[in-house]
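1. what shape does this take:
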Amino acid sequence: MSAPAEPRAKPGGSFSRFRAVFIKEAIQLRRDRLTFAMMVMIPLMQLLLFGYAINTDPKSLPTAVLQLDDSAFARSFIGAMHATDYFAIEKTVHSEKELDDLFLSGAIQFAVQIPVDFGKKIMRGEKPALLVIADATDPSASGNAIAALQQLPQTVFARDLEGAAAMREGQAPPFELRLHRRYNPAGETRFNIVPGLMGTILTLTMLLFTGLSVTREVERGTMETLLSLPIRPVEIMLGKISPYVVVGAVQMTIILTTSFLLFGVPIVGSLTLLLALTTLFIIANLAVGYTFSTIATSQLQAMQMSFFFFLPSMLLSGFMFPFRGMPVWAQYIGEILPLTHFLRVVRGIMLKGAGLWDLSHDVLALVAFVLVAMGVAVARFRQTLD
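-> Now for the predicted structure:
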């Protein structure tokens, strides 16, 4: 006797079959809590970050003053700068060397240099020059502040000049404002974007590579073989991430070569220092990706966690939007992310010629992040073994 024929689905749609598949997928989604959380948290995080943290018009930019004249005119100009809300006079220095050090370390965005006898020369009608220096590595961070600054000479001394020296409508300003856009005089956007791309590309690729490493072993069933070997967890971790350090070095070489040959981005500082600190940054991201791989139960979850880390890194590091334009709470979060510190390092070395001492704050932050991330990765892997 022939076997009975299997029942076939009736032609056309069937609400009962649709409902069965729908219930099956809903149950599977409910069990996969991590994926469900990502579906909810990622759009919520995007909404909060774009709504509250992103600001393309930063104000209260840190400013230093080299004041060689203590006249009323000098004080009026500094007060007028502060009144624009774009400048926060935070430091008073006594030499140009101090200004240079502050710019190299990224501690200030602007500097004002008021020359000797500035007030006397104005009263004598000599039209003295007043120098304002802007850190132009990120043109979008200083553009509006510069525009506000250029409006000051027409009105700043309207109340200070009296009698024959009084300012009249349509008359030329009593002093010359000289603006120096340091490190990027032409305001080329690519000088800011291209070095930052090295950090974002390395972050994404290193997270994904290592985020999939352990979960791939589990899904293929080769993890049990690996665990049966007399190897310590830290040795497994170092063995797994070491090849990706080489991959990151190759990516770094390609990006640096392309940025120099095609986009003309200079490398003013030490290439050796840049390579060493980029390697440190690569290790930081590999440690994070390895931690994700020990938490995730599938490659899909590892990818989801990698993107969940990558998204705030893109938005809160200063790559896409000015870092100083964000609210304080967003800056605190950004300071935790390794990409924030690496962007300062790579732009400082390539565009400013900064040295290790100038970048010490960001280098120490990267070292601390690597130590914490690797410690968490090893601890998580031990839990996975148990």
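2. could you use CA atoms for every contact and neighbour count after this?
-> Noted.
3. what residues of the helix or strand residue 122 falls within count as buried?
-> Assigned by DSSP states H and E, residue 122 belongs to helix 118-123. For helix 118-123, a neighbour-count test (16 or more other CA atoms under 10 Å) marks 118, 119, 122, 123 as buried.
4. show me what that helix packs onto, helices and strands only.
-> When contacts are defined as 3 or more CA pairs under 8 Å, 6 or more residues apart in numbering; DSSP states H and E, helix 118-123 packs onto helix 72-83.
5. now do the strands in the stretch 201-350 of the chain.
-> For the stretch 201-350 of the chain, no strands are identified by DSSP state E, counting those that start in this stretch.
6. one more to line up against the first:
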Amino acid sequence: MTTNLLEFDLEGLAVFCEGLGEKRFRATQLFRWIHQRGAADFEHMSDLAKSLRQKLLSHAHVAPLPLISQHISADGTIKWLFDVGDGNAIESVFIPEDDRGTLCISSQAGCAVGCRFCSTGHQGFSRNLTTGEILAQLWFAEHFLRQHVKTDERVISNVVMMGMGEPLQNYSALVPALRAMLDDHGYGLSRRRVTVSTSGVVPMIERLSGDCPVALAVSLHAPFDALRDNLVPLNRKYPLDELMQACIGYLAHAPRDFITFEYCMLDGVNDQPEHASALIDLVQRHARQGLRCKFNLIPFNPFPASGLLRSPQTRVQAFAKQLQEAGLVTTVRKTRGDDIDAACGQLAGDVKDRTQVQSRMAEQRTLNWVPLSAVTFSEPRHDTKPKN
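-> Predicted structure coming up:
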């Protein structure tokens, strides 16, 4: 069985080449052919020694993900559905803008976190993607788009790990993929332009700050634990105070001097003036310890199984104004690709659920949201289980 070379960052590829009896500089040449030029056929890699090409034919291959479908939105957004085997499919989205091209990449087939407002979470979880499956999404998109616009220049300037899955629950595959994205011999992306979005896996946030610090976005969605427990179940293990401390620690290593907090606006759930006040209080308390952040308010993209509705635009704007008047940098995300189900929270792919998440989430749809009057903000919660 041959080895898929998309599974390696440059260091891993160098080790592989050394195993074939080749010098490390050959790995750099090979890495450039694969990632900068999009080559999958070793015979076309003209500056590689013929003896090496013969070895590669016997020991290696470059495995793109089979493309199932492509959908193009009226606003130019493109969504691709890829087959990752065993009945599972994942989605990736390219978002073109005047000053950038952003690719949203999946890290898992499904998601085990089960956030109430995310269609991927409602679908359940099948498995982690490999490094090669993560990188294959970028490999395909970059070189497909170059052919489409007939350019040798880089088309994708930004990558966001905001597709299907929780990236930090697939850490061992994520980090080599990030390193390949950042490598000047690969895609040469800036650390500031590669973003990992997490629902708050605190220990992995701390590890990422040392292993491969890139821009960090945290799916916040609630200003206090009682509400966030219901919206983002991972909060029961890593409550807000611990999450804020992890964000503060990450800033010492981050390429940007702020953490982005994503906040999905849910009608009557987390969008009231009292919620904005509680959010301001949360940030200001931790700002005294070094927290610097900006908010990205996200219009919810409804789907029937969620039992949730989008906040009215007037309420979203009022919420943003309240945060801004308190000195918090706040933007409202422009919805892109919603006509092809490619907007934030809509990616669902097709996975074989191993978690029975739909039945568990159905039980939560009738829950009553905890009233603000029942919440105490002054002390962090201490009722979480010890972490492994």
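7. quick one: TM-score?
-> The TM-score (TM-score structural alignment, normalised by the length of the first structure) is 0.26; 167 aligned residues with a CA RMSD of 6.9 Å.
8. hang on, the earlier thing: now, which of the buried residues of helix 118-123 of the first structure sits nearest residue 134 of the first structure?
-> Closest to residue 134 of the first structure out of the buried residues of helix 118-123 of the first structure is residue 118 (20.7 Å), distances taken as CA to CA.
9. thought residue 74 was touching the closest one, still the case?
-> Yes. Here residue 118 of the first structure reaches residue 74: they are 7.2 Å apart, a contact under CA atoms under 8 Å.
10. need the contact list for residue 291 of the first structure.
-> Applying CA atoms under 8 Å, 6 or more residues apart in numbering, we find residue 291 of the first structure in contact with 211, 373, 374, 376, 377, 378, 380, 381.
11. element containing the residue nearest to residue 194 of the second structure when sequence neighbours are not counted, please.
-> Take residue 194 of the second structure and drop its neighbours on the chain: the residue closest to it by CA to CA, 6 or more residues apart in numbering is residue 159, 4.9 Å away. Here residue 159 of the second structure sits within strand 158-161, counting by DSSP H and E.
12. and whichever helix or strand comes after that strand, what's buried?
-> Remark: after strand 158-161 of the second structure, the chain's next helix or strand is helix 171-182, criterion DSSP H and E. Residues 171, 173, 174, 175, 176, 177, 178, 179, 180, 181, 182 are the ones in helix 171-182 of the second structure that count as buried (16+ other CA under 10 Å).
13. distance of the fourth one from residue 92 of the second structure?
-> Plainly put, residue 175 of the second structure is 19 Å away from residue 92 of the second structure if you go by CA to CA, to the nearest Å.
14. again, but for the fifth one
-> Between residue 176 of the second structure and residue 92 of the second structure the distance is 19 Å, computed by CA to CA.
15. follow-up on the earlier one: kindly indicate which of the buried residues of helix 118-123 of the first structure lies nearest residue 341 of the first structure.
-> Among the buried residues of helix 118-123 of the first structure, and counting by CA to CA, the member closest to residue 341 of the first structure is residue 118, at 39.2 Å.
16. element containing residue 91 of the first structure?
-> Using DSSP H and E, residue 91 of the first structure falls within strand 87-93.
17. after that strand, which helix or strand is next?
-> Later in the chain than strand 87-93 of the first structure, the nearest helix or strand by DSSP H and E is helix 96-105.
18. who touches the helix or strand following that following helix?
-> Sequence order places strand 110-114 as the next helix or strand after helix 96-105 of the first structure, per DSSP H and E. Residues outside strand 110-114 of the first structure that contact it (CA under 8 Å, 6+ apart): 61-69, 74, 87, 99, 130-135.
19. sorry, back to before: could you list the buried residues of the strand holding residue 159 of the second structure?
-> 158, 159, 160, 161.
20. picking that back up, dump the buried residues of helix 171-182 of the second structure to CSV, plus distance to residue 80 of the second structure.
-> What follows is these, written out as CSV (distance: CA to CA, whole Å):
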residue, distance to residue 80 of the second structure
171, 24
173, 21
174, 20
175, 23
176, 23
177, 19
178, 20
179, 23
180, 21
181, 19
182, 23
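21. just curious, which of the residues you listed is nearest to residue 274 of the second structure?
-> Closest approach between the buried residues of helix 171-182 of the second structure and residue 274 of the second structure, by CA to CA: residue 171, at 36.2 Å.
22. any idea how far the closest residue to the closest one other than its chain neighbours is from residue 324 of the second structure?
-> Distances taken as CA to CA, 6+ apart place residue 204 nearest to residue 171 of the second structure, at 7.4 Å, with adjacent residues excluded. According to CA to CA, residue 204 of the second structure stands 30 Å off from residue 324 of the second structure.
23. one more: residue 277 of the second structure?
-> Distance, residue 277 of the second structure to residue 324 of the second structure, by CA to CA: 11 Å.
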